[in-house]
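K.L.:
could you look at this predicted model? Sequence included:
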Amino acid sequence: MKIGIMGCGVISNQYIKDIQRLYKNLEIYMVADIRKEIAEQTARENQIPFWGMPEQMLDSSDVELVVNLTPPTLHTEMNRKILLAGKHVYCEKPFAISLEEALEIQNLAKQQGLAIGCAPDTFLGSSISTCKKLIEDGWIGSPLYVCANMLNSGVETWHPRPEPFYEKGGGPLYDMGPYYFSALVTLFGPVKSVFASARKGFLERTIYTEERFGHKIAVNTPTHFAVIVEMEKGILANMNFSFDIFKSTMPLFEIYGTDGTMEVPNPNMAGGTPKIYRREQMLAECFGGADQREGKFSSLPELYQNIGVYVRGAGVQDMVCKLHRNEKEDAQLAVHVIDIITSILKSAETDMPQNLVTSCKERG
C-alpha cells in the first residue's frame, strides 16, 4: 500500500525509519509539510519519491493511507480532511482533544467506508503481548490492582518546540497517558470510572535545547495528575502523570494479583522483559534463611518477536493487514482512551468521580 507521511516534525524520522526497515508491503510514497523545504529535505534523506504541501498529498490519487503526524490541536481538522479526500488515516496520539471530536472522526470514517487508527501502537509489541499472555495463563493469579507512574521533568530538555506540551491538549495526560491507558485496556478491558486531582507545579518552563536555550514559556495546562481508575472487571488502578518530577523511584507499571506481582516494561516502548514475583517467594522469605530474603523479581523471556524497544509503525502495518482481510480498524480503543483522558480532566475540575460513556472490545 502506498502511504503518505503528513507532518515532518521530530517523530516523523522514527516512523519513516521503522516503516522502511520493517514493513516491506508499505511504500512511503510521499511526505508533506506546511514547510515545503522540510518536506523536500525529509524525502531526499530517506529516498522517498514525492514531497509537497499537505494539500498536494490530499489531492494525490496514488496515496491510499495518510499517517497524520501534525500537532495535536490539528489532528481532528486534518483527520477530517484526509477522510473527505477518500483516504484511510492513521493518527499520532492523542486522537483528539475532546471526546466529541473523537466520535465525530470515528463516525465520519464509518460513513466514508474508510479505516482509521491511532497511536500508540506499543501495546502490539513483544512486551505487553507477553504480559497479557502471562496474566491469562495465571502467573500472578487473579489481577486485583495496578500501580502506574509516568513521572518526569517535562520535554523542554530535548524538544526544540515544547510550547504545545504546555497548552490545551498537552501536558502529561495527553502526551503520555495514551501509552499507559492503551496498555491498561489491552490487558484488562474497558475502564468504568475515574477520579482525579490535578495541579500546575510551575507557571513557566525553561527551554534547554541548544537553539533556544534559556527561553521561557508559559504553562497553560495542569502538569501533575493523581488518578484512581476503576475497570469494568473491578480492578483498581492508582496512576500518576507528571511533568513536575525531577527524579522518582516509583514503579512505571506494576500489577498485583492474588498469587504474585508483575513488573510491566515501560508502556512507551514496544519491547522489554517482564518480571514476576510469586507468592511462594514471599513465604520462603518469611520462613527461610537469610539467603532467601532478597525479594527479587524473576525475569521472564518475551514470548513474541522483539523488533526493537523504541519503534513506531506497527499500528500502520496492523491497519493495512486488516484492510487486506477486508476488515476496517475503527479506532475504538483510541476513542475510549480519549474518553478516559477527558473524564480525568473533568473529574479534576469538578472534584467528582466520572463514569465513562464509551467502551471497547477486548483485543485478542
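P.N.:
Noted; the coordinates are in hand.
K.L.:
from now on I want contacts and neighbour counts done on CA atoms only, so please keep to that.
P.N.:
Noted.
K.L.:
surely C147 is in a strand?
P.N.:
Yes - counting by DSSP: H, G, I helix; E, B strand; the rest coil, C147 is found in a strand.
K.L.:
pasting the second one now:
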Amino acid sequence: MEKVGIGIIGCGNISGAYLKAMAGFDILDIRGVADMNQAVADAKAAEFNVPSTTIDALMDDPKVEIILNLTIPRAHVEVGLRALAAGKHTYSEKPLGINFAEGKKLADAAEKAGLRIGAAPDTFLGGGHQTARQVVDSGELGLAVGGTANFMRPGHESWHPNPDFYYDIGGGPMLDMGPYYITDLVNLFGPVSKVAGFATMLRKERMITSEPRRGDMISVKVPTHIAGVLSFENGAVVQVTMSFDVAGHKHLPIEIYGTEGTMLVPDPNFFAGPVEVLKKGGEFADHPVTEPYADGNYRSLGLADMAYGIRNNRPHRASGSLALHVLEVMEAFGVAAETGRTVDITTATERPEPLSASLFNGRLGR
C-alpha cells in the first residue's frame, strides 16, 4: 500500500514520543519536521534521523498529505486552517482548539474543503481501553449507571521545562488532561448530552520548581480545579474532577459502574494498564488484556489509523467530530460554573468503532 506523507510542525516536548512511535507504522512516511525555531527542528531531525525543513516547505510539498500539528494549543487552529488551505488533511495534538468556536471553525473549514481532521488523544485505542470497551459492549456490567473520572495533581511546573502554557488561555487541567478522560468515556458510553460544573482558581501566580527555570514565577489565567457531572445520552452519569491544585489522592483514574458489575479502567493518559472487574456479590479480579497496543507508548496510533482510513476510504477513529464534541463538553464545565446552570451539548458524534486487531504492528486495519 502506498505510504501517506506526514509533515510534522512543532518539535516540542511531545514530538519525541510521536517520532519514536511513528517508526512502527509502515503506512507513515515522515517527509520532514519543522518548528518556528529552526535550531529546535534541526536537533529533533538529527535525533530521529528525519529531514529538517520549514513550515512553508511542508505546506508546499505535494507528497505531504497530512500535517501533524504538535504546536502549543493556542496555535492548533491557526496551523490547522493553514494546512487545510494548502490542501492537506490535519491531525493535531489535543485539544482541537482552545475554545469551541475555534474548533468549530476548523471543522467547518475541513468539511468545506473535503478534507479530514483528527486529533489526539488516541490512547483510547490502546489495549487496556479497548479491552474495557469490550467489557462494556459485552453487557457484563449490566445497565450503564455511571462512573468517576479523576485527575488531581499539584501541577506541571514541577517537571515541565516550560510550563507557562499550562496556565495560559487554552491550558488548565481540563483542556490539558480532560481530553484523555472524556474521550475515553465517550469511547465507553457514547456521546454526552448535558454538563454541570464548578471551577476555581486559588492562585494567580505559581513558582516553577523544575529546571532550567527553577524559581521563575508564571501567571495563572485559567481555573485550576474543575469538578462536575456528565450526563450521557445512554443514561449514565459520571462525576469528573480535574485539578492542578491537589497534593495527592487515592481515587482511581476511571471507574465504570453498571447494575451487574464495576470496572476499573486504566489511566487514559496511557495505552496500557490493567482492567479489573467486580461482579455483583463478588470481588475485583483482573480481566485479561488481549488487545494489541497494550505494551508501550503508541502515540501516533490515531494518526496511523487516519492514514489507513484515507487509503481505504473509511472513517478514522480519532476523528474531528469526536474531538469537537469533547472540546464542547470541556468548555461546558466553565460555562456551567459561570452561569450556575446545566449546559446542553449541541454536537453529535458516534462512538468510535472498536480497533480492529488487524491494525496490529502497523498492518492494514478495517
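P.N.:
Thanks, I have it. Keep in mind that this is a model prediction, so the values were computed, not measured.
K.L.:
mind checking the TM-score on these two?
P.N.:
The TM-score (TM-score structural alignment, normalised by the length of structure 1) is 0.93; 348 aligned residues with a C-alpha RMSD of 1.2 Å.
K.L.:
tell me the contacts of the most centrally placed residue in structure 2?
P.N.:
Against the mean C-alpha coordinate of structure 2, by C-alpha atoms, centre = their mean, the closest residue is P121 at 2.1 Å. Shown in contact with P121 of structure 2 (C-alpha atoms under 8 Å, 6 or more residues apart in numbering): E93, K94, P179, Y180, T183, G302, A318.
K.L.:
check the secondary structure at it for me.
P.N.:
P121 of structure 2 ends up coil, using three-state DSSP.
K.L.:
separation between it and N269 of structure 2?
P.N.:
Noted for P121 of structure 2: a distance of 8 Å to N269 of structure 2, by C-alpha to C-alpha, to the nearest Å.
K.L.:
shared neighbours, these two?
P.N.:
By C-alpha under 8 Å, 6+ apart, P121 of structure 2 and N269 have these common neighbours: Y180.
K.L.:
report the distance from stretch 161-175 of structure 1 to the chain centre.
P.N.:
In this view, stretch 161-175 of structure 1 has its centroid 14 Å away from the chain centroid, taken as C-alpha atoms, centre = their mean, to the nearest Å.
K.L.:
which bit of structure 2 covers that stretch?
P.N.:
Matched against structure 2 by TM-score structural alignment, stretch 161-175 of structure 1 falls on residues 162-176.
K.L.:
considering the contacts of P121 of structure 2, which are maintained in structure 1?
P.N.:
Compared against structure 1 with both residues aligned by TM-score structural alignment, their matches' C-alpha atoms under 8 Å, the contacts of P121 of structure 2 retain E93, K94, P179, Y180, T183, G302.
K.L.:
for those, which one is nearest L252 of structure 2?
P.N.:
Y180 (14.2 Å; C-alpha to C-alpha).
K.L.:
contacts only, for the nearest residue to that closest one once chain neighbours are set aside.
P.N.:
Leaving aside its chain neighbours, Y180 of structure 2 sits nearest to P268 (5.4 Å; criterion: C-alpha to C-alpha, 6 or more residues apart in numbering). Residues near P268 of structure 2 by C-alpha under 8 Å, 6+ apart: T123, F124, H129, Y180, Y181, D184, P253.
K.L.:
and with 7 Å instead?
P.N.:
For P268 of structure 2, the contacting residues are T123, F124, Y180, Y181, D184, by C-alpha atoms under 7 Å, 6 or more residues apart in numbering.
K.L.:
most neighbours among the residues you listed, which one?
P.N.:
Greatest neighbour count in the contacts of P268 of structure 2, by other C-alpha atoms under 10 Å, goes to F124: 35 neighbours.
K.L.:
surely that one touches L185?
P.N.:
No - with contacts counted by C-alpha atoms under 7 Å, F124 of structure 2 stays clear of L185, the gap being 9.0 Å.
K.L.:
am I right that T358 of structure 1 sits in a strand?
P.N.:
No - applying three-state DSSP, one finds T358 of structure 1 to be coil, outside a strand.
K.L.:
so the aligned partner of it in structure 2 versus A107 of structure 2, what's the distance?
P.N.:
Aligned by TM-score structural alignment, T358 of structure 1 pairs with T347 of structure 2. As judged by C-alpha to C-alpha, T347 of structure 2 and A107 of structure 2 stand 12 Å apart.
K.L.:
who's in contact with M53 of structure 1?
P.N.:
If you count contacts by C-alpha under 7 Å, 6+ apart, then M53 of structure 1 has A32, D33, I34, K36 around it.
K.L.:
please list only the buried members of the residues you listed.
P.N.:
A32, D33, K36 (16 or more other C-alpha atoms under 10 Å).
K.L.:
in helices, which of those appear?
P.N.:
Per DSSP state H, helices hold the following members of the buried ones among the contacts of M53 of structure 1: K36.
K.L.:
just send the buried ones among the contacts of M53 of structure 1 back as TSV, with distance to I235 of structure 1 too.
P.N.:
Below are those laid out as TSV (distance: C-alpha to C-alpha, whole Å):
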residue	distance to I235 of structure 1
A32	44
D33	43
K36	49
